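Visitor: kindly generate the corresponding structure for this input.
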Amino acid sequence: MNRFAELIDRLVLTPSRNGKLTLLADYFAAVPDPDRGYALAAITRDLEFNSVKPAMLRGLIAERMDPVLFEYSYDYVGDLAETISLVWPEKSVRANAVPSVSEVVGALQEASRREGPQLVERWLDRMDSSARYALLKLVTGGMRIGVSSRLAKQALANFGNVDVTEIEELWHGLSAPYEPLFAWLEGHTDKPENLAAAPFRPVMLATPLEDEDFPKIEPANYVAEWKWDGIRVQVTAERGVYRLYSRTGDDISATFPDLLEHMNFEGSMDGELLVARHGKEGPRIATFGDLQQRLNRKTVSPKLLRDYPAFVRVYDLLQDGDEDLRGQPFDVRRKRLEAFVAGLEPTRFDVSEMIPFEDWDDLAKHRAAPPHPIVEGVMLKRHDSTYVPGRPKGPWFKWKQDPFVIDAVLMYAQRGHGKRSSFYSDYTFGVWQEEGLVPVGKAYFGFTDEELKQIDKYVRDHTIERFGPVRSVEANAENGLVLEIAFEGLNRSARHKSGVAMRFPRVSRLRWDKPSAEADRLETLENMIEAAERAAG
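Guide: Coordinates of the predicted model:
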């Protein structure tokens, strides 16, 4: 556990991607089975313990600390595991009394809900604060340490000197502690057989189309199709196994049973997950806000299934029965795709529409007048492009719509993480309504390092209140910092006081020149939503 604790501490404090990859690969090389495998499963969030829940941990600390004082501490720190690890009463620690990762996993997998908290309590008493933090992250599954599942797989690939796509295609046929995987990566055995039915196939991504790209590419070599504002997914059915994967290979099948019941095919398709309601005229694509009602659900009620029906607009065919089509040209795959989807349930699957165009000016006109407000641009794909994992430059381009832009006023700021931990870098901003400013979003990127220093100084100089790690800054009609905010779309939201939620907001410009009273009003955002709803029918 001490080695795992050291890894977690260093990952949290290491901001660079390459630094995290090195830390993980070194850990895999230094730590034996099965500890390294269980640590990997914890980092990729593939471990779950029914015997310990966060409420039980709160109960343990309540026996050792005044609950009000703990809540103040938790409010300041902002992380349950970190707070408990810091305030847990210290006892003398004996190194040989600290369990290994595999011992913790084995004990909790066999423990009841009564026994689980008792085990955690005994372990916490034996550990220092660093090990306590790692233990609590392990048992709660809250590994928010700046390491995605994809990054962990890349670290495995670096460790074994193989391509990450090999790891991704094997992943869903493996289970913790991954001993056959490590044996192969270390050269002791052959590559494990991919035993998973309906495996994930690493996706192909497009590069943004820049102004300098136009003279280098010939329009006649490309086809165009609409880029829909949903969630990129892979829909795969094999040997009676039905899976829906995110673009990073996460299995999200359980959240979308209404799609799985209509996967009466053998193959694998690449497409965009949307919500669509059907009528006589075909599918009516709903807003991204409607799709959000279906995302990240552990359970899906009949009402959600009825009100927000899942739908996939398909882009590509990767596997047709036993035939792998990824090495075929796009035009061949597209023709096969149209025949493939023709036999599927039309209220759940259809094929993305192609856009006929003569030249770039012609395509620009189409891009400027999309057929639906949920279209966020166009895709360009070479006629002869094979389906290559990753983001190769040239075969596919994405030409997104210009973002929406408003002027908002900075209201609150919070410290960042990693290399930004000493700066106020997370910003809540608002727009005007009759009662004053109302928060409409948060942003933490889009500005340069120099601009970050300028905003940080502004926050410190104009703080009027403190709420734990958050500072409230001066923001009124006479004084305030105006931020130009770019975003991809708007949705209605009952969870927000303003009634609106932004999609991908970021700071596009600092408006030191603009008086705060001249920032936008809430009515501006409401009008944007109403215009989109009218266009959507």
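Visitor: alpha carbons only for contacts and neighbour counts from here, please
Guide: Noted.
Visitor: and Q154, what element?
Guide: helix 149-160 (DSSP states H and E).
Visitor: by contact count, what packs against whichever helix or strand comes after that helix?
Guide: Next in sequence after helix 149-160, counting helices and strands by DSSP H and E, comes helix 164-171. Packed against helix 164-171 by the contact rule (3 or more C-alpha pairs under 8 Å, 6 or more residues apart in numbering; DSSP states H and E) you find helix 149-160.
Visitor: another for comparison:
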Amino acid sequence: MKAFATLLDRLVLTPSRNGKLKLLTDYFRDTPDPDRGYGLAAIAGTLEVRSVKPAMLRELVLERMDEVLFRYSYDYVGDLAETISLVWDRESDAEHPLQPRLGAVIREMNGLGRTEVRAYVRGLLDRLDTSSRFAFLKLVTGGLRIGVSARLAKQALADLGGKDVTEIETLWHGLAPPYEPLFAWLEGRTDRPVLATPAIFHSVMLSTPVGNGDLDGLDPADFAAEWKWDGIRVQLTGFGRERRLYSRSGDDISGTFPDIIDAMNFEGVLDGELLVGGTARSNNPTRTFGDLQQRLNRKTVSSRMLDDYPAFIRAYDLLFSGDRDVRGETYVERRDRLTAIIDSSPHERFDLSPLVPFSNWTDLDALRKAPPDPVIEGVMIKRLDSTYQAGRAKGPWFKWKRDPYNIDAVLMYAQRGHGKRSSYYSDFTFGVWTELDGKDQLVPVGKAYFGFTDAELEQLDRFVRNNTTDRFGPVRAIRATHDFGFVVEVAFEGINRSTRHKSGVAMRFPRIARLREDKPPYEADRLETLMAMIDGDAAEA
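Guide: Okay, here's the model as predicted:
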């Protein structure tokens, strides 16, 4: 437990990506099995450990501390786990000589009966030092957020074993904590793990936003266009009896969408957009992202929810046809295969993303600005001869959004609100990426304090409290890096150049249009995109 707690402390205090990578690689190399595997699972979000309710933790600490003093301490610190780890009063002043190992703690917690949890947690808090208490409490309350993404952890594994990170990602969803076969392979002690099923997540192909001049010199005849639908990107896999639905970041969301899983009648791996409403073949309208949100992040889905918000997939591409890897085939060849699959699949759950006919970029631009459906947010442009490549390779795929006044930004700072919001962090400063001093950095571009629901406000407030890196009076700095942070879609009425702001831009009436938990920070927009919006408005005027 001590080694894991030390790792967390150092990760929090290390701002650079390379520094975090080295810390992770050293931990995976120097820590024995199964502790390192459980540590990896905790960081990557795949650890299953018996949870402990915050109410029970409060009761335990109040057995040994005045309630008013605890309340003041909690209000000052702002995080329950951190507060308890600091104020916990051992029954004995002597530190326990033997700190339990992480693997032992995980196994013991998962083996406890309901009535045994309270006594075990109390005894363990007495045995642990301050940093280990904090790490333990974060694990069992589900609040472990340290500025390290699952992708960064996988890169550290790749560095450890001298592998390509795509190899790690290919294996990832076919293995389980504590990942001992994975570490044995990385260290050269065994062959590459053989997965029982190929029904796993594969790295998705990403597109490049269209900027000024990006389409100049490109022949429209070499490209196909599809509508860009306002849902969430998913990957559906099925082999044998295994059926899985993954988000774009590789999270298994199968349990939230049983209607999709049950309807899959083919084998392979499909790339598409998850939407609610009616498919094109059902003649019912596709519904908005707000309707889709009713289905997201639910542990259980009622029959009424399934009826009121029916989900379907609008298919974009095909990675595997049966057990055949077709990613090396051209876009045209893959689409032909995909068309045959969708034609024979249930019409109420699957349809094909339609092609948008165009002969030149001017015509496509006009279609982009006036799409036939309000759920369309732009067009996708894909080379006819493009293979399916993991990651973002500039050239094969482009995205050209309809509304120039919507961007994806990363939360950077937060401040408490006023009135009924005085106890919540509800005023947010957000930023986008730009190159400064030779490297990508976030630069603030605006502030927003409305546009979200009360439930979303609680979610944002919780993220701020769990991921504060610094305080400036009433303002909290939020952890925001290339791989870790909270992405929001910001809508605004206009944008102008400004000498009063470091970024050089000023927005009119910005608001948070939606939370983008499905999008990693490095996919947020860039300052150059905002500057292009200003230049575009000037040209039209």
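Visitor: off-centre distance for the helix holding Q154 of structure 1?
Guide: Between the mean C-alpha location of helix 149-160 of structure 1 and the chain-wide mean there is a distance of 18 Å, by C-alpha atoms, centre = their mean, to the nearest Å.
Visitor: which stretch of structure 2 lines up against it?
Guide: Helix 149-160 of structure 1 corresponds to residues 150-161 in structure 2, going by TM-score structural alignment.
Visitor: average offset between the matching stretch and structure 1?
Guide: Its matched residues in structure 1 lie on average 1.6 Å from stretch 150-161 of structure 2 after superposition (mean C-alpha distance after the TM-score superposition for structure 1).
Visitor: so the host helix or strand of R471 of structure 2 corresponds to what in structure 1?
Guide: R471 of structure 2 is part of strand 468-472 when elements are defined by DSSP H and E. Residues of structure 1 matching strand 468-472 of structure 2 are absent, with TM-score structural alignment as the criterion.
Visitor: hmm, back to that, who are the packing partners of the helix holding Q154 of structure 1?
Guide: Counting contacts by 3+ C-alpha pairs under 8 Å, 6+ apart, helix 149-160 of structure 1 is packed against helix 17-30, helix 35-43, helix 164-171, helix 179-185.
Visitor: now the helices for the stretch 101-250 of structure 2?
Guide: Listed from the start of the chain, the stretch 101-250 of structure 2 has helices (DSSP state H, counting those that start in this stretch) covering 102-110, 117-127, 130-141, 150-161, 165-172, 180-186.
Visitor: what does the match of helix 149-160 of structure 1 contact?
Guide: Residues external to stretch 150-161 of structure 2 that are found in contact with it (C-alpha atoms under 8 Å, 6 or more residues apart in numbering): 21-22, 24-25, 28-29, 40, 43-45, 164-165, 168-169, 185-188, 483.
Visitor: give me the buried subset of the residues you listed.
Guide: Among the contacts of stretch 150-161 of structure 2, those classed as buried by 16 or more other C-alpha atoms under 10 Å are L21, L24, T25, F28, L40, I43, A44, V165, I168, E169, L186, D483.
Visitor: and those residues, which two are furthest apart?
Guide: The most widely separated members of these are L186 and D483, with 23.2 Å between them, by C-alpha to C-alpha.
Visitor: would you confirm that I341 of structure 2 belongs to a strand?
Guide: No. Residue state for I341 of structure 2 (DSSP: H, G, I helix; E, B strand; the rest coil) corresponds to helix; a strand is not indicated.
Visitor: which ones are touching it?
Guide: The contact partners of I341 of structure 2, taken as C-alpha under 8 Å, 6+ apart, are F266.
Visitor: what do we get in structure 1 for it?
Guide: Going residue by residue (TM-score structural alignment), I341 of structure 2 aligns to F340.
Visitor: L244 of structure 1 versus that match, what's the distance?
Guide: The spacing between F340 of structure 1 and L244 of structure 1, counted by C-alpha to C-alpha, to the nearest Å, is 18 Å.
Visitor: what's the mean deviation for the helix or strand D9 of structure 2 falls within versus structure 1?
Guide: When secondary structure is defined using DSSP H and E, the element that contains D9 of structure 2 is helix 2-13. Its match in structure 1 and helix 2-13 of structure 2 itself, once the structures are fitted together, sit a mean 1.0 Å apart by mean C-alpha distance after the TM-score superposition for structure 1.
Visitor: check which helices and strands that helix sits against.
Guide: Helix 2-13 of structure 2 sits against helix 17-30, helix 130-141, with contacts defined as 3+ C-alpha pairs under 8 Å, 6+ apart.
Visitor: can you rerun that using 6 Å?
Guide: Contact here means 3 or more C-alpha pairs under 6 Å, 6 or more residues apart in numbering; DSSP states H and E; on that basis helix 2-13 of structure 2 packs against helix 130-141.
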